[in-house]
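Undergrad: the following comprises the amino acid sequence and a computationally predicted model.
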Amino acid sequence: MLLYSSLSLLLLLIAFKLFLQTKPRHKHLPPSPPSLPILGHLHLVKRPLHRYFHRLSQTYGQVFSLRFGSRLVVVVSSPSAVEECFTKNDVIFANRPRSLAGKYFGYNHTTVVSAPYGDHWRNLRRISALEILSTNRLNMFTSIRRDEVKHLLRKLSRNSSQDFAKVKLKSLFSELTFNIIMRMVAGKRYYGYGESVKGEKEAKQFREIMKESVAISGESNPGQFLPMLRWIDYGGLEKRMMGVSKRMDEFMQGLIDEKRGKEGNTMIDHLLSLQRSQPEYYTDQIIKGLIRVLLFAGTETSAVTLEWAMSSLLNHPNVMKRAKIELDNEIGQEKLIDELDISKLQYLQGIVSETLRLYPAAPMLVPHMSSNDCTVEGYDISRDTMLLVNAWALHRDPKVWDDPKSFKPERFEGDKGKTHKLMSFGLGRRACPGEGLAYRTIGLTLASLIQCFEWKRVSEEEVDMAEGNGTTLPKAVPLEAMCKAHPIVHKVLSESKHDD
């Protein structure tokens, strides 16, 4: 009995020693709210995410952690932590977490947005930067952006020649940005009616697909963190996403097939010419992936930024007046503003920057994922941790910005250094390569609207600046405004024979 007890005790001691040796060292994780088993903090999450995370940061600090099911998530809204993530740890955080959207809309995580960091992603990034969104390539499409802005001005002027007319700007901005991208990509307009849209049936099909795609990509997906829900396709999200993605793929393939073997100046034409010399890399799927990214990242983001900018100007008529004076002094009323003129308009550029600061189209940057263990602000971050950056909170941090909640474009005057504090287009290796295109589209459109029209609110009440739910920070109440055409509209637009 004594021998048996001694052996049992010895085995217990050996087991305990082995346990201590194999037990991982205590990790110094960022602070976290109490969580539930299995769910973690999923039951606590509320929309809009950027405001919810900002409230949590007031209690747990600007670097805190959450559990989304079994996945550890770290949320940062501290300038020093963000700098550490995208300088010292930039390569580690250059990965993306896998998702349903990445699987179905990102061709199984092979697009420039969703692909894991590596040779394939570097090639896609090079193509995006040099072949699609380079300064030279954007310059080639200057006339498209100018023409589409003229379409917008013409549409606005139809009922506002003699007196103020009410206009719904949200839909007009969406049509503008989609037409710009699709004309660059395939040489086609899909929004508007009449002679300017060739093939109304095709255009209608495209509009329906894009509307469904944008809606479904913004839906929350708890199955991403709880495999059990994924197995049963909770809410039927995967099935719906698969269907929309298939329709989108077939549509894109049709555009490519239509262009194959022909000469042209669109992005598809250029990519097909590269396909002829490097068929093993420039596959149809790669081309379709590049087009999808342009459509998803380059349309609604610019449209919603224009809507926030005009809303802010209507609520700050003194800012609108100062921008108009700058335009009159630098450009005058004899010619329409051109893209090259934007560099002369420092105050207008400040309006765009201030809009991006207060209302970033991606308030929570596209998620990153750690490929290795690292430390941030002294906290241990393990491999496969999802990193979420709250750009909205950083842009309103009183330690970084004076009077951060106020709309003050003049804060960017004479201090170019302030623009680098903006992170509307992300940071580090995975920053958005479309920043140049966005600034050109937004700057030209905004300047044209101020130059060509007098604007005022629909009523004496200020424009409602409440945010809606969505990944691109939409306004809760779509913008309506009153506009009256200046004489320059008739003078300049009468030179153009087009009519949509």
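TA: Received it, and whenever you're ready, just let me know what you need.
Undergrad: CA only for contacts and neighbour counts going forward, please
TA: Fine.
Undergrad: ok, now which ones touch the most centrally placed residue in the chain?
TA: The structure's the chain has its C-alpha centroid closest to Ala362; by CA atoms, centre = their mean the separation is 4.7 Å. For Ala362, the contacting residues are Thr301, Ala391, Ser424, Phe425, Thr471, Thr472, Leu473, by CA atoms under 8 Å, 6 or more residues apart in numbering.
Undergrad: measure it to Leu493 for me?
TA: Separation of Ala362 from Leu493 (CA to CA, to the nearest Å): 35 Å.
Undergrad: likewise Arg440?
TA: Taken as CA to CA, the span from Arg440 to Leu493 is 21 Å.
Undergrad: let's bring in a second model and compare:
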Amino acid sequence: MAGDRFSYNYTVVGIAPYGHLWRVLRRLLVVESFSFNSLQRTSFIREEEIKMILRSIYRVSKNGSLIRVDLNYWISVFTLNVIMRMLVGRCSIREEDAGEELGMQIIKEFREMFASGIAQNLCDFFPILRWIGYKGLEKKMISLHKKRDKLFQGFIDEFQSSDTLLDKEKKALIANLLASKEKESDFLSDDIIKGIALIMLTAGRETSTLTTEWAMLLLLNHPKALQKLRTEIDNSVGHGRLVDESDIPKLPYLRCVVNETLRLYPAAPLLIPHHASEDCRVGGYDIPKGTIVLANAWAVHRDPKLWEQPEKFMPERFEAKGLMDKEEFNSKFLPFGIGRRACPGANLGIRNVSLAVGTFIQCFDWDKVEEDGELDVNFSNRMSLKKANHLEAICSPRQESIQLLSQL
């Protein structure tokens, strides 16, 4: 149902059927946003936005007292601003508004407009519910799509009526696509561009937010791992400058923490629904052609036959050299999917999460809010946490980082 109502006639890269259109869409998205060169070109955006978050937190904590920080909110501001600057060249929440009610209202509106929760629903599994208009879900989808479309059309109209379609090295994604439209007018329609904007603001924003939030939660609940990560950052980067993206390959334990977070709490536990193009047999079951197939990454990641102590947070399990390159490993660790339909934005997500977690640990001391108790929760509690959109932690600037923070 979400495909029918949200995908601009199935031209969104995550939902488009395999074929020429999908191949062109994926190649375009990779070249413009997710290739190594594109990510290097936009690295300054992520580094500037994380500095803004650090300044904002430091501003309210520089007297040295412990403060309660709504981590979910600040992580949401970071990921939203990064995606918006990549997409349209400007942030949604300015620094002067970030700590105010206006910033919180903007985040709330984006959550309501681009949350993925409505995408999968009972109507997809029991079609008769769709026929009877179960809970008005399809009407809600139609209304939501109109709001999204109006926003995206506003972006396109703004660029088309301005002189910003210049300087390819610094242009936003929508500007690049519009500049290419004349050469590929048969393919690059407004709906194609809107579909790309949609995938950036749903898959690109929410997944990074959730993973960063879970990484911080797990580190708060496992102080030895937090200290090990902090020691690695102190030894490799020090306190004279912030962690930047060029440091990430030099911080292997940080990558282990991110990977273990993705294993325990994949942002898309059932991945994106797949479609059997031919009759096949999977796990002893006959799957007829045309069947929708869901891959349960959550179950694979917690299978005791594949993982030692699968329920335990153990970043060290990823420390083995060359582990990520082994083919058998890729079949049991699939937070971004696997094969040609795997998420093209995986590297962007890893950079977002690694940069945020790395700088948070480098600059601040963190602790749990006492009444929260044990923070390592199970899957059902995760859903209620996600719904609540609220995660608080105690923080204060590290003495070693005060001079650095004061200069941001």
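TA: Received the coordinates, thanks. This one's a predicted model, so the numbers in the text were calculated from it and none came from an experiment.
Undergrad: superposed, what's their TM-score?
TA: For this chain pair, the superposition-based TM-score is 0.89 by TM-score structural alignment, normalised by the length of structure 2; 394 aligned residues with a CA RMSD of 2.6 Å.
Undergrad: so which of the contacts of Ala362 of structure 1 belong to strands?
TA: Using DSSP state E, no member of the contacts of Ala362 of structure 1 sits in strands.
Undergrad: and Glu184 of structure 2, what's its match in structure 1?
TA: Under the alignment by TM-score structural alignment, Glu184 of structure 2 pairs with Gln278 in structure 1.
Undergrad: host element of Gln349 of structure 1?
TA: Per DSSP states H and E: Gln349 of structure 1 is located in helix 346-358.
Undergrad: how far apart are that helix and its match in structure 2?
TA: Here helix 346-358 of structure 1, set against structure 2 after superposition, deviates by a mean of 0.7 Å using mean CA distance after the TM-score superposition for structure 1.
Undergrad: so that helix matches what in structure 2?
TA: Going by TM-score structural alignment: helix 346-358 of structure 1 matches residues 252-264.
Undergrad: pull out the buried residues from the matching stretch.
TA: The neighbour-count check on stretch 252-264 of structure 2 (16 or more other CA atoms under 10 Å) flags 252-264 as buried.
Undergrad: what about the strands in the stretch 301-408 of structure 2?
TA: 364-368, 392-397 (DSSP state E, counting those that start in this stretch).
Undergrad: may I see those strands organised as CSV, with distance to Met314 of structure 2 and mean neighbour count added?
TA: Formatted as CSV, these follow (distance: least, CA to CA, whole Å; neighbours: other CA atoms under 10 Å):
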stretch, distance to Met314 of structure 2, mean neighbour count
strand 364-368, 19, 19
strand 392-397, 22, 21
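Undergrad: let's have those in TSV, adding distance to Phe329 of structure 2.
TA: TSV is the format used below for the strands of the stretch 301-408 of structure 2 (distance: least, CA to CA, whole Å):
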stretch	distance to Phe329 of structure 2
strand 364-368	33
strand 392-397	34
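Undergrad: so which of the ones you listed comes closest to Leu198 of structure 2?
TA: Minimum separation from Leu198 of structure 2 across the strands of the stretch 301-408 of structure 2 (CA to CA) falls at strand 392-397, 29.2 Å.
Undergrad: mean deviation, that closest one versus structure 1?
TA: Compared with structure 1 after fitting, strand 392-397 of structure 2 deviates on average by 0.8 Å (mean CA distance after the TM-score superposition for structure 1).
Undergrad: elements contacting that strand?
TA: Helices and strands touching strand 392-397 of structure 2, by 3 or more CA pairs under 8 Å, 6 or more residues apart in numbering; DSSP states H and E, are helix 43-61, strand 67-70, helix 71-88, strand 364-368.
Undergrad: so where in structure 1 does the last one end up aligned?
TA: Mapped onto structure 1 with TM-score structural alignment as the criterion, strand 364-368 of structure 2 occupies residues 453-457.
Undergrad: now the matching stretch: how far from the chain's centre is it?
TA: 28 Å (CA atoms, centre = their mean, to the nearest Å).
Undergrad: thinking again about what came up before, who wins for neighbours among the contacts of Ala362 of structure 1?
TA: Ala391 (29 neighbours; other CA atoms under 10 Å).
Undergrad: could you check how far the counterpart of that residue in structure 2 is from Ile350 of structure 2?
TA: Correspondence of Ala391 of structure 1 to structure 2, assessed by TM-score structural alignment: Ala297. For Ala297 of structure 2, the distance to Ile350 of structure 2 equals 18 Å [CA to CA].
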